[in-house]
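> With the sequence up front, the predicted model follows.
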Amino acid sequence: MAEPLSESRLRVEIDAASFSTGNDQRDGDVPSAKFLDTDRNPLITFVSERVDATSVSGTLTACGVPRSASLSIVRSQVHTNSFTVRATTRVDRTEFGVTAARGMAGRHLDLTLEVTCVHA
């Protein structure tokens, strides 16, 4: 994080096999080659290009496919040595080549992220 906020940069890496949907069968399907193909694409990444008080825009890469993405900041809290941000976005899974389960799985996924950063 930097001052001014627009000078800040963000890089996030998510273990693609770490998703938990609350459904054992779905949790087994998500890492498979039908969906995220985590053997070939173990990480989902986001690299920011623009940060401001209301949004973070950048490149989201899933299944090896990079696409522009914008997250809307819906809540932020600043504490003495940390801050927490909650942000939302909508992702079209077909833009990343995830087309399995047509009619059974939604094309658009609404994501909510809550991140806490602690000053070390």
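Perfect, thanks for sending it.
> For the rest of this, base every contact and every neighbour count on C-alpha atoms.
Fine.
> in this protein, which residue is closest to the centre?
Closest residue to the average C-alpha location of the chain: residue 46 at 6.6 Å, with CA atoms, centre = their mean.
> and that one, that one's in a helix?
No. Residue assignment for residue 46, taken from DSSP: H, G, I helix; E, B strand; the rest coil, gives strand, which places it outside any helix.
> which residue sits closest to it, ignoring its sequence neighbours?
Once flanking residues are discounted, residue 46 sits nearest to residue 60: 4.4 Å by CA to CA, 6 or more residues apart in numbering.
> And what about the one you found, helix, strand or coil?
strand.
> From residue 38, how far out is it?
Taking CA to CA, to the nearest Å as the measure, residue 60 and residue 38 are separated by 16 Å.
> buried set for stretch 46-60?
Neighbour counts over stretch 46-60 (16 or more other CA atoms under 10 Å) mark 46-51, 56-60 as buried.
> put this beside the first:
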Amino acid sequence: MTTATPAPGQYAIDVPRSEITFTTTHMFGLGTVRGSFRLRGGTVSLAEPLTGSRVDAVADAASFDTGNTNRDRQVLSKTLLDTTGYPDIEFTSTGAEQDEAGAWALPGQLTAHGVRAPVTFTVARAEVDGDEITVEATATVDRYSHGVTKLKGMAGRRLRLTATVRARRTDSGPA
């Protein structure tokens, strides 16, 4: 794999080869919880210049998994995520930004529990392998911003998300 700039175009997220993991705290910050969500699908639209690029991704809220059946059942219930009423967690970027040090960020909107709130994913790694790209990006999500406010202290307020997304080019690029 190389770290060259990917070619502009449309890329479809390869769901089985992509993942969203998270860490948070519980028990008033004394314990660490690790878990994951599965992606349902999405697209990466790379523009020239890259600042015009866009990412749209949808995760399956009911795929929330920490390996603890009782905790997962509580989080999936109406008490917290209410995955029956809100089955999708969606991210839509509003572009891409590069800072003076050359690091890239994807500011956008995250919709969870039916509430949209701003979030910025910081790109930690981007690789190109032929017509495939792999991007790893992190963000901190405040669950209170999405109206998920019950169990204060028992469940962490902020989740540190890491999205590792693999996508394959679906168009032939500029003519």
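Done, it's in. As the structure is a prediction and not an experimental result, all values here were calculated from the model.
> Which residue in structure 2 aligns with the residue nearest to the centre of structure 1?
In structure 2, the residue matched to residue 46 of structure 1 (TM-score structural alignment) is residue 91.
> Residue 105 of structure 1 too?
Pairing criterion TM-score structural alignment: the partner of residue 105 of structure 1 within structure 2 is identified as residue 155.
> if I read this right, that match contacts residue 31, doesn't it?
No. No contact is recorded between residue 155 of structure 2 and residue 31 when judged using CA atoms under 8 Å, the distance being 9.9 Å.
> Look at those two and report which has more neighbours.
When neighbours are counted by other CA atoms under 10 Å, residue 155 comes out ahead of the other of residue 155 of structure 2 and residue 31, with 21 against 12.
> residues in contact with the closest residue in space to the more buried one that isn't next to it in sequence?
Computed as CA to CA, 6+ apart, the closest residue to residue 155 of structure 2 that is not its neighbour in sequence is residue 26, at 4.6 Å. Going by CA atoms under 8 Å, 6 or more residues apart in numbering, residue 26 of structure 2 touches 32-33, 153-156.
> Filter these down to the buried ones.
For these, a burial check counting by 16+ other CA under 10 Å picks out 33, 155-156.
> Could you single out the nearest of the buried residues of stretch 46-60 of structure 1 to residue 33 of structure 1?
When the buried residues of stretch 46-60 of structure 1 are compared for distance to residue 33 of structure 1 (CA to CA), residue 60 comes out closest, at 19.3 Å.
> Alignment lookup: the closest one to structure 2.
Using TM-score structural alignment, the partner of residue 60 of structure 1 in structure 2 is residue 110.
> Okay, that match and residue 145 of structure 2: tell me how far apart.
If you measure residue 110 of structure 2 against residue 145 of structure 2 using CA to CA, the figure is 10 Å.
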